[in-house]
Structure formats: structure tokens, C-alpha cells
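Asker: I'd like to go over a predicted model; first the sequence, then the structure.
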Amino acid sequence: MNTSIISLTNVSRSFTSGLGKKIEILKSINLTIEPGSFNVIRGESGSGKTTILRILGMLDRGFTGDYDFGNHVVNVQPDWFIDELRAKNLGFIFQEGRLFNHMNLQKNIAIPLQLHARKFTPGQTDQTIKSLVPHFFGNNKNAQILQLMPSTASGGEKQRASIMRAVINSPSIILADEPTASLNGTLKNEVVKHLQSLCNNGHTVIVVSHDSVFYHYGRQLELKNGELKEISTHDAKPAKQKTLSIKSPTPTENLFWGWKPRASMGVLFNQIIQETLSRPIFLSLILIALIVGVCQVSVFSSVIIGVQNYVDDAMTTGSRLNRVEIKPKKQDRSQQNRFPVKSEIASWDNVDDVVPRRITLARLMTAQKEVNTYTVMGLHQNDPEYNLLEFVAGGTFTGNHDQLEVIVTVALLGDLFDTLESGETNYQSFIGKKVGIILLQFTKFGKIKKETTVFLTIKGIILHAEGGRQLYLPNTTHLVFDRYKMDRVDKYSLPLNDAADTWQDQQVVLDMANFPWEDSLHIYAKEMRDVMPIIKDVAKLGYKPKSDIWQFKWALDIQDTAWNIFLPLLILIILGVAITVSANIFTSAKLRERELALWRVLGMRRGDLVLTQVLSTVLSVTLGTIFGLAMSWVIVEQSKSLLVQRSAEAAMQSAVKSTQNFDAIFAPVSQFYLWIFLSALVIGIIASLYPAFRTAKTDPAKVLQS
């Protein structure tokens, strides 16, 4: 029965030199290792000792032949399985200790426990280390020694810490690569005793060394000319000695093919900080790229959003920046069709709608029993104006506009109802209330012939209307009222039915509304950018177009300029940040590949390395973005203050007071800081993923190379 814990059968390994010549390092090696045994592989430098140790440590899989580790055939196992098998069962001791310089000895020793996600509290981890200390450092000044940094510890102290790190996780096999190479005679003997003690406690020990201090204990093998031969065996292990068995990976550890992070958050957090601070030049490059980029993006975003807010506010308070208005030509005023070009204009690609209008006056009784006159405009079905009204209660007119309804502004409510208190009244409570419009008929000599009050139901309440207007009527109602007021011979009577709040006689309504009433034509552009071309084309037809766009064109020009600069700038910033992040990770990984490989050998999963690289990038991006947003906030606020000051100075020097709020073109950074912050994080994470995955595939075999 085969009781070996390791078995190599006809294992060969060759490399290709820089000149293309094949160099065979190992030739048909056959080796069996018994559990709990002490094995020494001798050989001169260059004989292939490190190569065979890398194969035994499952760090080099480019060999031919068979490798059985316990009950597992190493040759056919996937990467995640090999990583888990190595992490659970192998402890590595390296030349000169190979400790992490940014951690003290105690933290270095604790790494395997933390990487393997043992459910130990920090106190339990410290207690485990404390229980091992007397076996390696004696009982004097243990605490002080473990707090030493590797740079201040002696060679012997570092090597003993390295041995403690190798056994802290109770691996079944200890692989030692020239563990006494840099030590003097006394310290060499101490290392040998420690390894002997580990073997007596059940660990299987394999030492690769050409140091004669190991030649008188355990099984002796010699590697020469690529062939391995057993020389002798000393001090055979006791027959009933307890040995540590192989721990096999579990199916759950195959989650995400071994890319799932495993290390404790404490280790990962320390590694993230180390990843960030250990590369100050690259960190500075990322910070500079992000601070400058985020600041520029934020300032231009402030201008673009600020101008849009300014324009939207102008639309809400009465300006119609996407509308062009024309009046009938003199020769068309007496015609039934006052705008013969209406169909032609409606066919233009940049025109969304063409609507004839009539604007007249309406007299209303206020809450103080005073009669005030307001301008009123009629609205059609599916009228584009509905999209420009900001309703605070109610909504559009009913159905076919055949009801006696009205839409009023909040300001008009204050005139009509003395119960309105700003900020306290529920506007919805006014929906359905009545508004009386006073209609006057005059004689041909200009005297009042008749006065009629018609009551309309409030259908909607809006914040503002254009040009100081306070109310809108259904267009048919509007035309009936105007025709009634123009009636000098009592041809028409209002076809009212007050009980139903609707017109009683629809035929009379149609007759009254049928007259050349269009006193203006409103042309709605599909986009605000289309207004200027429409103005030019309408002028070519002989009309004099009117538009509110002129008083806001300066803001639109600023927005256009900002967009033209912003888009290519944004592309450059994204590319710059992405390239900086990727180059940072690639270059840093190249400079620190031995350190990263050592983490892998000690049991860090590839997923842990990816996570630390990505989170380190997130930390750098977060810092750079915060500083960039802070700088942009200062620039925006200073710019707004400067514009306010300059506007005030210009107003003092001019007799005409400016109505333009130039500082409004800057939106507060707080409006979009979260969007920029998240965008920067996404760009940083995406840019870091590929190099992080490439870095995680660093060959850990390089750690054991001489």
C-alpha cells in the first residue's frame, strides 16, 4: 500500500535559453516523501534544487511526468484547486526570511491565519502567536522582539519569524529553501533544531540546501546533473509518531473559480493602504489627473447646467424661447386666411407646430370689488403651450374645450380671493371655484351698451404665464367672448347654460367663432437651437418675426461654447485617468512582483489581489475627486461673486439697469457632485479591472528563484 504523502514519477523540467537552446534541468526524477519525515535535498548552485522545490510547492507546473500530492494528481487540477491545496498544506521558509518590511514581526507571523480567513479574533490570533514564541525566541523580551520591524531585526530573528509564519497555520508540509544561507554557525544550528522540532511534532519537512549543517539529520538526497539520488538516512522518525494529514479543498472554495476573496478585511484594508501609499509617484499622478480633470469637468458642468436652469426658469416665468411669433401682412389682414403660408411653415423639418393665436383683454372683479383688466389668450386642444405651463393644481381644459373653464395664475388667485394666504393655502382647494368675467358691449359711439358677467370654473392653477398674463381660456370660449363684445347690432346672444357650465347651443358657438380672428401666428421649434434658423426663414417670406430668444441668446452661446469644449475635454480626461490608473497598476505590479508573488505563496487568493488593487484605485480616485470637486466649488463661487460685482459696477455706470443675472449661468456644484463622483469611481474601477486581473496572475514561482 502506498503511504507516501508526495510522489514524483518520471518528472522532467527543461527551459529554453535566450539563444533558443533547450536546457534540461531535471531528468526523469522519481521521489517519494513519507508523512512526518525529514528530507534534505543537496546540490550545488545551479543544480536544479530551487526548480524541484518549486515543483513540490506546486508553483511550477511546466514539467512532464506525474506529481501526486496525497490523493490528488497535481498535473490535472485547475488553478483554483492548486491554490487552495498549496494554501492549506504547505508552509514556506525562504532565504533571509522574506518578510514584509511595512509590518512588524508579529504582523508578518499572523499573515497565514488572516489570509485563510480563520474565525479568530485579534486576541485569539495574538494568543496563538504568543504560545509559539517560547519555542522560537525563548522567554526573554518576547513582546519587544515581535514588535520589531524587519529592518531593525537581526538575521536570526527574521529567520525565526519566517519559520513561525510557515507553521502558524499548521501545514502538513514545510518547504525550506536555503533557510541558513545568510546565517552564522550558531544561528544555523538553531534553525536546524527548529526544523527538527517541527518534524517531531508531525510536520513533513523538505529542505533544499547545500549547507552541510543539514547533512547529518533525516533522509539525504543529492541532485546532480539533473538526476536525484538518495544518499543516506539518519535518525528515522519514531514508529508511532503523529503526523499531520493532507487537507483537501472543498467544493465551496471553487466559488467564482477561485477568484472569490478570502482574506480578512483587516489584512485587505492594510494591503489597500500599502498599495496606495507604497507608490507615491503613481498616487500623485492619479491625484493630479483627477483633481485637474474633475475640476474642469465640474466647472463646465456648472456652466452647462446653470445656463439650462437659467433658460428653464425663463421658460417657467413667461418666456417662450422655442417660439417665434409673426403678425399678418398688411395685405392679408382683410382676408379670411390671414396667414396663407401657415401650411408651408408647418412642413418645415425644424418646426414642431404652428398655432394661430388671438390675444385680447378680460375684465375681472377682484376680492376688493375692483374691476381689473388682464390680457388673455385662448388655448387649443393639444396646444404646445400646455407643455410650458407649470401647474401647481388641476390641469388642462376638458375634452373638446366645450366647457366654460379657465386657467389662472397663483398671482390672480390672490386678486380674486381674499382667503388666499401664501404658503398656507392648498391650491387644490381652488379647483372648481368660479371666476366671473365681465363682458362689455359698446355702441358705435363708444358708450357702454350692455354689461354681462359670465362665470367660468377654475380648471387649473399655474405659477406664471408669459408677458404678465394672468389667465387662459379655451380658444372657442375666447373667440365667442370677443365676437360678442364686437357685436354692434345685437346679432348674437351668449348661448349659455349656467347650470351645466357649458355652452347651450353649439351651432351658435360655431357661428360666433367663425370670423377672421388670427391676429398672430406662433411657430414652435422642435429644439431651441432651431429658433434662429426659423427666424431667418420666416424673414425671407416677408414677415417680421418676434422671439424671446434674443434676450437669452448670450446664455445659449455660452452653453454652446461650454459644450464644444466640454465633450472633447471629457474624452481626454477619461482617457487620461484610465491610462494613468492602468499604467499605475501595471508598473507598480512590475516593480513589486516579488512582493505580490509572496502574498500568493502565503495563501492570498487571486481574488484578494484583484480586490486590493481595485479598492486601492477607489481610494485614490475618491481622494482625487474630492479635492477636484472642492477646487471647482471654490472656482464657481469666486466666479459668481466676480460676475455679481462686475454687474453691480456696470449698473452704477449705466443709466439703464441690467435685468440679466449673469451669475446664474453657474449652477452650484452640489447639484451634480454625486454624479461626477460616481462617474469618476466607475471610470477608475473599469480602468483598474484588466491590470488588476493581470497582476493577480503573477507567477508566485518567481519568489523561489535565486
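Answerer: Good, I have the coordinates.
Asker: contacts, neighbours, all on C-alpha from now
Answerer: Will do.
Asker: Go ahead and confirm residue 165 touches residue 107.
Answerer: No: using C-alpha atoms under 8 Å, residue 165 is not in contact with residue 107, being 9.5 Å away.
Asker: Among those two, which residue is more densely surrounded?
Answerer: residue 165 (27 against 21; other C-alpha atoms under 10 Å).
Asker: Report the spatially nearest residue to the more buried one, omitting neighbours in sequence.
Answerer: residue 109 (4.2 Å; C-alpha to C-alpha, 6 or more residues apart in numbering).
Asker: Neighbours of that neighbour, how many?
Answerer: Neighbour number of residue 109 under other C-alpha under 10 Å is 26.
Asker: swap in residue 39?
Answerer: 24.
Asker: Where does it fall, secondary structure wise?
Answerer: Using DSSP states H and E, residue 39 sits within strand 38-42.
Asker: ok, and what's touching that strand?
Answerer: Strand 38-42 has contacts (C-alpha atoms under 8 Å, 6 or more residues apart in numbering) with 33, 49, 196, 199, 204-211, 214-215, 217-223.
Asker: let's bring in a second one:
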Amino acid sequence: MQDPTAHGAAGSDPTGPDPTGSDPYGQGAFGSTAPVSAGFALPLETDPRSKPAKPRGAGPLLSARGIQKSYAIGERKIEILHGVDLDLAHGESVALVGASGAGKSTLLHVLGLLDRPSAGTVELGGVDTWKLSPTQRSALRNGQIGFVFQFYHLLPELTAIENVLLPAMISNSTAGFRRRRAGLRQRATEMLEAFGLGQRLKHRPGQLSGGERQRVAIARALFNDPPLIIADEPTGNLDTQTGEDVLELLFAEHRRLGFSLLMVTHDERVASRCSRALEMVDGRLLTRR
């Protein structure tokens, strides 16, 4: 079988979301080094089990100021985001609601460091992320942000356990991952068993139901123990009961691990589970509650 460590390591930092969905992280090369700040050091080889507790400083975990985003289509300039400000506290859950086309997913891509804003700043743990080098930003994103997408974005040629291991593959050198493979696989196995997927470890995404695929995606998002989880319509492709089961899992992990959760949803019942709700209207952010 092909070495799965060869997957998901983009050669450079993207300026926008991967349209293929094959590398939703845009992680950058293996073995990323260079410390970003005293708060977020980015080691060459990281064992998620030995990571220190999530930093909980006096300020917000995530802070965005004056975020603007526009696209050029021919000679036209399309404005998507208009000076968005947002703070997300450590351990907080925030729902982002609004009509289709309001700019919710665009904002998540900017806040998740997948897309560069046209103007404005995004700070994560006090780090001004868009002043980092592409390699530093990729390493910060891989270690500090977990993503859960509506359409899962699992690599179809990898098994469930290999998909869960992707963040660890990327945050370690190839040699380092191979040295730690047994321990990391054991941890991934335990996570999937806890998520009710103990009999699906070697199944590929095409052999899994939608709910099973989303549980694999949640396990992958949590594997590096990031302080921030960004979820874009995590139940949007699931039936009502399966979506409810996935939400129960996600919020149970949120309570247990204490990560911050920023989630886009069209479902008011989902939004009501979060401690705060914001609404996007024509590229501007309004407070709902």
C-alpha cells in the first residue's frame, strides 16, 4: 500500500480554499519548523498526547478586525465581507447563521487561515497570522485549528484510521511519524472506538455512511488537540437523526476537551446549542444573542 504520509502535504500555502476538497487543510510541507511566538511554538515533531494544556490567556483565542474580502470577476470587483470584527473566547461556542450567499463560509475560510483577507487582521492566540511566512501559517493552522466540513473532505483512498492520522502525519517529519506510528495509530484507534467506529477502522470513505464519515472527520479534527474547531454546516449533508447524533458527539467533545467552537449552520436548533449566535447579513456581522 502506498505510504499515506505522502498525502495532504501541499507544497505552499494556499491563497484560497482547495476547490477539489482533497486537501482541506492546505497544510504545507511536512516537518514545518520555526516558532511563531512564545504562546504557540511549532516543533518539528509533535506527539499530540504530550501537548501542554490549551493556552488560556486574558484575551480572546481568536480575534478578527476589519475583515474585508473581495474577488475580481473580469473588470468587476465583488465585495463579500465588509469590515467584519469578531472575538472568540477560550472554550466558547459560537453559531454563525444567515442566508446562503451572506458570506458565512467565506468568513470561516479567512478565520481558518485557508483564504487571505483583502484587508484586516486575524490573530490566533495573540499571533498576527497573516504576518507569518506561509510555512509558519500552515504549521499554525495544522496544530491549532481543526476543521469539520459539510462534505467531510476525507481522502477516498485512505482508510478511516489513516484519515484520522493525517494531521499527525503533517505535523511530523516522515521519519518522525514512522517512529511514532504505533502510538499514534493506537490513539486514533481509541478515538474511533469511542466514536462507535471500532469495526470501521480499515474501511474507506466510500464504504461508510454519511454519519460515519462525519464522525471520522470529527476525530481527524480533534486528533492534534487543537484549541479551535471550525465547523461549516457539519450536519448539512445528513438526515435529521444522524445529524442529531453527530451534534451530540461534537458538543460532548466540546464540553470534555474545552476547545473553542465556531460553527456555521442554517438550523436554528443547532444554533441554540451554542453559547452565542451571530448573523451574517450581506457580508456584515450582527449579534443575535
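Answerer: It's in. It should be emphasised that the depicted structure is a prediction, and the values quoted were computed from it without experimental measurement.
Asker: Need the TM-score from the superposition.
Answerer: Overlay of the two chains. TM-score (TM-score structural alignment, normalised by the length of structure 2): 0.74; 227 aligned residues with a C-alpha RMSD of 1.7 Å.
Asker: counterpart of the residue nearest to residue 165 of structure 1 in structure 2?
Answerer: With TM-score structural alignment defining the correspondence, residue 109 of structure 1 maps onto residue 164 in structure 2.
Asker: Distance check, that match against residue 186 of structure 2.
Answerer: Using C-alpha to C-alpha, to the nearest Å, one obtains 11 Å as the distance from residue 164 of structure 2 to residue 186 of structure 2.
Asker: Looks to me like the match of residue 109 of structure 1 is in a helix.
Answerer: Yes: assigned with DSSP: H, G, I helix; E, B strand; the rest coil, residue 164 of structure 2 falls within a helix.
Asker: And it, how close does it get to residue 99 of structure 2?
Answerer: Relative to residue 99 of structure 2, and taking C-alpha to C-alpha, residue 164 of structure 2 is found at 32 Å.
Asker: can you check residue 130 of structure 2 too?
Answerer: With C-alpha to C-alpha as the criterion, residue 130 of structure 2 and residue 99 of structure 2 are 28 Å apart.
Asker: ditto for residue 60 of structure 2
Answerer: For residue 60 of structure 2, the distance to residue 99 of structure 2 equals 27 Å [C-alpha to C-alpha].
Asker: The two: who's more crowded?
Answerer: residue 60 (18 against 13).
Asker: and the more buried one, what pairs with it in structure 1?
Answerer: By TM-score structural alignment, residue 60 of structure 2 lines up with residue 4 in structure 1.
Asker: and that match, what element?
Answerer: Going by DSSP H and E, residue 4 of structure 1 is not in any helix or strand.
Asker: isn't it right next to residue 32, touching?
Answerer: Yes: under the criterion of C-alpha under 8 Å, residue 4 of structure 1 makes contact with residue 32 at 6.0 Å.
Asker: Can you classify the equivalent of residue 81 of structure 1 over in structure 2 by secondary structure?
Answerer: When structure 2 is aligned by TM-score structural alignment, the residue opposite residue 81 of structure 1 is residue 136. Three-state call for residue 136 of structure 2 (three-state DSSP): helix.
Asker: Check the one 10 residues further on too.
Answerer: Counting by three-state DSSP, the backbone at residue 146 of structure 2 sits in strand.
Asker: which SSE is the closest residue to it other than its chain neighbours in?
Answerer: Leaving out its chain neighbours, the residue that sits closest to residue 146 of structure 2 by C-alpha to C-alpha, 6+ apart is residue 221, at 4.1 Å. Residue 221 of structure 2 belongs to helix 210-222 when assigned by DSSP H and E.
Asker: now do residue 115 of structure 2
Answerer: Counting by DSSP H and E, residue 115 of structure 2 is found in no helix or strand.
Asker: so how many other residues sit close to it?
Answerer: 20.
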